[in-house]
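**Q** Here is a sequence with its predicted model. Questions after.
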Amino acid sequence: MKKEILATSVVLGLGLAASALVLHAHEKPLETVNYVDLKKYLGTWFEIAAFPHPFEKGCSCTSATYGLAKDGSIIVKNRCIKGTELKVTEGRATVTDKGVNSKLSVQFFWPFKGKYWIIDLAKDYSYAVVGHPNRKFLWILSRRPTLDDQTYNQLLVRAANKGFDIRQLVKTEQIGDLSGI
């Protein structure tokens, strides 16, 4: 009986400690990567996983292609398959932390803007993790439609350490490259 009470107390204690860590990480300001070379960041990114949101409901094969506009802003083309239809949404992004380039403001529909913060990025720009400082938005992106399990799991741990509830992540079904469509 004493062993069962002790074991239950240990489990409860660990659970409370983990909850406190998530809450503490959530209270800290969200850290971004130190620097983003925008020329290397441009191109197509495939969504590997994301927090579910109404604007992506029913989507598969989700990708985003970034290109430089003449005015220095970034053209964002999001694509996905919804049912049997290809959906394309175009927006604009601007850098809000000049010189570092890890914080962007993205606008798809006027007057609404969203924060797009790059919080993890491979040295070779093969993957990226993007979030919002309120931690209600999170995307894991890759240059290819798939990402190996080891890398994916490492990104999950790092996102959790930044205060994201990774239990909300849903993997995105990827069939192929829609960027040329």
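**A** Received the coordinates, thanks.
**Q** For the rest of this, base every contact and every neighbour count on C-alpha atoms.
**A** OK.
**Q** now the helix or strand that contains K77, how far from the chain's geometric center?
**A** K77 belongs to strand 74-82 when assigned by DSSP states H and E. Put simply, strand 74-82 sits 15 Å off its chain's centre (C-alpha atoms, centre = their mean, to the nearest Å).
**Q** Next: stretch 126-142.
**A** 2 Å.
**Q** tell me which residues in it are buried?
**A** 127-133, 137-142 (16 or more other C-alpha atoms under 10 Å).
**Q** so where do the strands sit in the protein?
**A** 43-50, 59-68, 74-82, 85-95, 103-109, 112-121, 127-131, 138-142, 170-171 (DSSP state E).
**Q** would you list these in TSV and tack on distance to A7?
**A** Converted to TSV, these look like this (distance: least, C-alpha to C-alpha, whole Å):
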stretch	distance to A7
strand 43-50	35
strand 59-68	44
strand 74-82	48
strand 85-95	51
strand 103-109	45
strand 112-121	37
strand 127-131	37
strand 138-142	35
strand 170-171	33
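**Q** which stretch among these comes nearest H26?
**A** Ranking those by proximity to H26 (C-alpha to C-alpha) places strand 127-131 first, at 12.5 Å.
**Q** ok, and here's another one to check against it:
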Amino acid sequence: MRKLGMVALALGASAILAACAKIPRPGPVGNRVVPEPAKPVSADRYMGRWYEQFRYEASFQKGMDGVFADYSLNPDGSVKVVNSGRKGGPGGTLKVSRGKARIVDPDTGAKLKVSFFGPFYGDYWVLDHGDAYEWSIVGEPSGRYLWVLTREQRPNAVMLASLEARVKQLGYDWSLIRRTRQ
């Protein structure tokens, strides 16, 4: 009986290790001192479509281009999140991920928790945004993830340069940035 218990334990441990191997692994830390969000966020103004311009490459987004996100408010106050992107370039196969977010810092509205996998939530901090919500810089406390979003699919070079400067000013390592082809 004891031998059977040990075999069951070993099989269970093997299954857990195999499952863990499929969990997305975080990238390198690109900012060891992630700042608090610079200003409050109006949930109503943040809703709508955002196009990704730059990001830290993450395993769950590897090789994606033509990336955009659509946010809308649910009746219960949570946020519907639909992330889309094309694998293999802007003309590649469209992949869509649906999730849900909830605001966890009601005083500023700038900190959210987002889930695409059931009960597992990740941090989503709007670190800064344009006064007219024409751009947004999103990170989280570990400094391993970063997304730079705009309302325009292909913003002008001046805006992209100012976003690069702001990302660097926030303390992020620009050498880890991947430009998203739109």
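**A** Structure received. Computed from a predicted structure; not experimentally measured.
**Q** For R151 of structure 2, which residues are in contact?
**A** Each residue near R151 of structure 2 by C-alpha atoms under 8 Å, 6 or more residues apart in numbering is listed here: 49-51, 133-135.
**Q** hmm, try it at 10 Å
**A** Neighbouring residues of R151 of structure 2 by C-alpha atoms under 10 Å, 6 or more residues apart in numbering: 48-52, 68, 133-136.
**Q** And for G114 of structure 1?
**A** Counting by C-alpha under 10 Å, 6+ apart, G114 of structure 1 has contacts 93, 104-108, 132, 137.
**Q** The contacts of R151 of structure 2, buried ones only, as a PyMOL selection?
**A** Filtering the contacts of R151 of structure 2 down to the buried ones (16+ other C-alpha under 10 Å) takes a single PyMOL command:
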select buried, resi 49+50+51+52+68+133+135+136
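**Q** In structure 1, what stretch matches stretch 134-149 of structure 2?
**A** The alignment of stretch 134-149 of structure 2 onto structure 1 (TM-score structural alignment) spans residues 126-141.
**Q** Buried ones in stretch 151-158 of structure 1, by neighbour count?
**A** 152, 155-156.
**Q** Name the residues that touch that stretch?
**A** 48-49, 119-121, 127-129, 140-142, 146-147, 149-150, 159-162, 164-167, 169.
**Q** matching residues in structure 2 for that stretch?
**A** The aligned range for stretch 151-158 of structure 1 is 159-166, by TM-score structural alignment.
**Q** same question, stretch 35-53 of structure 1
**A** Going by TM-score structural alignment: stretch 35-53 of structure 1 matches residues 40-58.
**Q** how far is the matching stretch from where the chain is centred?
**A** 9 Å.
**Q** which one is G99 of structure 2 nearest to, not counting chain neighbours?
**A** F116 (4.4 Å; C-alpha to C-alpha, 6 or more residues apart in numbering).
**Q** if we can go back for a sec, got the buried residues of stretch 151-158 of structure 1 as CSV, with distance to Q174 of structure 1 columns?
**A** CSV is the format used below for the buried residues of stretch 151-158 of structure 1 (distance: C-alpha to C-alpha, whole Å):
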residue, distance to Q174 of structure 1
Y152, 15
L155, 19
L156, 19
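**Q** What is the nearest of the residues you listed to G83 of structure 1?
**A** The nearest one, if we look at the buried residues of stretch 151-158 of structure 1 relative to G83 of structure 1 and count by C-alpha to C-alpha, is Y152, at 26.8 Å.
**Q** And that closest one, how far from E47 of structure 1?
**A** Applying C-alpha to C-alpha, to the nearest Å, the value for Y152 of structure 1 to E47 of structure 1 is 12 Å.
**Q** list the residues that contact both of those two?
**A** 127, 140-142, 146.
**Q** Mind picking the one among these that's closest to T89 of structure 1?
**A** Out of those, the member with the shortest distance to T89 of structure 1 (by C-alpha to C-alpha) is L141, at 17.6 Å.
**Q** tell me the contacts of the closest residue to that closest one other than its chain neighbours?
**A** Closest residue to L141 of structure 1 apart from its sequence neighbours, by C-alpha to C-alpha, 6+ apart: E47 at 4.7 Å. E47 of structure 1 sits next to 60-64, 80, 127-129, 139-147, 171-174 when contact means C-alpha under 10 Å, 6+ apart.
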